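# generate coordinates for the sequence data below:
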Amino acid sequence: MLVLVLVILLLALVSAAVATHYRFAAQRGAAELSWQQLDAELQHRHQLIGELIAAARASGADEDALTGIVQARSQAMASSGAGVLPQAEAERSLNRVLAAFGPRNADIEASDRRVEHLVLTYNEQVQSYNERVQTFPSSLVAKVGKFEPAAEYPVRA
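You can find the predicted model right below:
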């Protein structure tokens, strides 16, 4: 009888661990999907900024200001795939240069709003995942399954 109780208890523990592992995988997948959506919108924004640069050059805008935007945009584009924090810093630099340049067009403004929404969505996914990674007893499964905390995207200041 004792053996049966121990076997049932062991099966329950294994089942709980497997279920937790699958929840980790699902949450990490949701965070990765949110990141991919954010990255795609940032790339679209870079394209819009390229169009803004071309239009500004055609209208005879200050070449020094345009050079700063081109450099910041290139750095932001190069940071894609480098990780959350390097990409966020490059985007922050691009935002500073763009703000100094003057008013943005409606397409860039709309893209900025989508980026802000996607950043919030991504950070919510990451916070939920990280909470599970760091909370006992699921933290035990996280260590065994090598589920590491994910980096949040810094919110624009």
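
# can we go C-alpha only for contacts and neighbour counts from here?
Will do.

# which SS state does residue 104 fall under?
Secondary structure, DSSP: H, G, I helix; E, B strand; the rest coil: residue 104 is coil.

# in stretch 21-39, what's buried?
21, 24, 27, 28, 30, 31, 32, 34, 35, 37, 38, 39 (16 or more other C-alpha atoms under 10 Å).

# the third one and residue 122 touch, don't they?
Yep, that's residue 27 we're talking about. No - using C-alpha atoms under 8 Å, residue 27 is not in contact with residue 122; the gap is 11.1 Å.

# tell me which of the buried residues of stretch 21-39 fall in helices.
Using DSSP state H, the subset of those located in helices is 21, 24, 27, 28, 30, 31, 32, 34, 35, 37, 38, 39.

# and the furthest pair within these?
Spanning the widest gap among these are 21 and 39, at 26.7 Å by C-alpha to C-alpha.

# from the contact counts, what lies against the helix or strand containing residue 15?
Residue 15 belongs to helix 2-58 when elements are defined using DSSP states H and E. On a contact count with 3 or more C-alpha pairs under 8 Å, 6 or more residues apart in numbering; DSSP states H and E, helix 2-58 meets helix 63-78, helix 106-134, helix 138-144.

# now the second one, please; I'll put the structures next to each other:
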Amino acid sequence: MIVILGLGGVLVVLVLAVVASYNRFVRQHQLIDNAWANVDTELRRRYDLIPNLVETVRGYAHHERAALEALTQARSQAAESNGSPATQAADENVLVSALRGLLAVAEAYPDLEANEGFLDLQRQLVATEDRIQAARRFYNNNVRDYNTRVQSIPANLVARAFRFNEREYFDIDEALATASAPTASFDH
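Prediction:
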């Protein structure tokens, strides 16, 4: 009788541990989804700023058509991307490169660099880039914690049983990661 009660107690503890682990996976999964939504919100904010920036530059730099078109095309591609974080990151790499190209073109036009509208757009862009990086770090930290649990014993048994798979990081191109963020010059 004592052996049956002991086995029953062990079984109850085991079931409670599985339920607790499952619930933790669900919480982490929701946290990652929420963190991705924050990344997406900040990316959308940047997409909304770009047309205004393009129009401001277009007014001053009529013959810089290639840079303007490259940025417009990259923005459209990135804004339409709704795939995995890896797919989104690839589109973002193209967009950031095109944006850097446009800002480099703007440096050749002193009147544009002194334009208050352009300076305001640059400030907003810098703030948005900072928020994107913070949201990306938060997302990737949550993915790291979740993936660690998916791979760790004994949580990996629960993960396998209930099909909790590893999630993708939102990684940017190494060349862009080491480059400085777009900056605004406020000394005009």
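
# what lines up with residue 153 of the first structure in the second structure?
Under the alignment (TM-score structural alignment), residue 153 of the first structure pairs with residue 170 in the second structure.

# so how far is residue 85 of the second structure from its match?
Noted for residue 170 of the second structure: a distance of 5 Å to residue 85 of the second structure, by C-alpha to C-alpha, to the nearest Å.

# ditto for residue 9 of the second structure
44 Å.

# okay, which residue is most central for the first structure?
By C-alpha atoms, centre = their mean, the mean C-alpha position of the first structure lies nearest to residue 35, the distance being 3.9 Å.

# contacts only, for it.
residue 122 (C-alpha atoms under 8 Å, 6 or more residues apart in numbering).

# settle it for me: which of residue 9 and residue 85 of the second structure has more neighbours?
Each of residue 9 of the second structure and residue 85 has its neighbours counted (other C-alpha atoms under 10 Å); residue 85 has more, 17 against 12.

# which ones are touching that one?
Contacts of residue 85 of the second structure (C-alpha under 8 Å, 6+ apart): 168, 169, 170, 171.

# so which of these hold up in the first structure?
Here is what carries over to the first structure from the contacts of residue 85 of the second structure, by both residues aligned by TM-score structural alignment, their matches' C-alpha atoms under 8 Å: 168, 169, 170.

# which among those end up buried?
Among these, those classed as buried by 16+ other C-alpha under 10 Å are 169, 170.

# which of the kept ones among the contacts of residue 85 of the second structure lies closest to residue 105 of the second structure?
Distance ranking of these against residue 105 of the second structure, using C-alpha to C-alpha, places residue 170 first at 28.7 Å.

# the closest one and residue 156 of the second structure, how far apart?
In terms of C-alpha to C-alpha, residue 170 of the second structure sits 23 Å off from residue 156 of the second structure.

# likewise for residue 81 of the second structure?
Relative to residue 156 of the second structure, and taking C-alpha to C-alpha, residue 81 of the second structure is found at 31 Å.

# what's next to stretch 54-72 of the first structure, contact-wise?
50, 53, 90, 93, 94, 97, 98, 101.

# mean distance, stretch 29-46 of the first structure to its aligned residues in the second structure?
Once fitted to the second structure, stretch 29-46 of the first structure is off its aligned match by 0.5 Å on average (mean C-alpha distance after the TM-score superposition for the first structure).

# please identify the helix or strand for residue 153 of the second structure.
Residue 153 of the second structure belongs to no helix or strand when assigned by DSSP H and E.

# number of residues surrounding the alignment partner in the first structure of it?
Here residue 153 of the second structure is matched to residue 136 in the first structure, going by TM-score structural alignment. Residues near residue 136 of the first structure, counting by other C-alpha under 10 Å, number 11.

# with adjacent residues omitted, what lies nearest to residue 97 of the first structure?
Closest residue to residue 97 of the first structure apart from its sequence neighbours, by C-alpha to C-alpha, 6 or more residues apart in numbering: residue 69 at 5.9 Å.

# where's the one you found relative to residue 77 of the first structure, distance?
12 Å.
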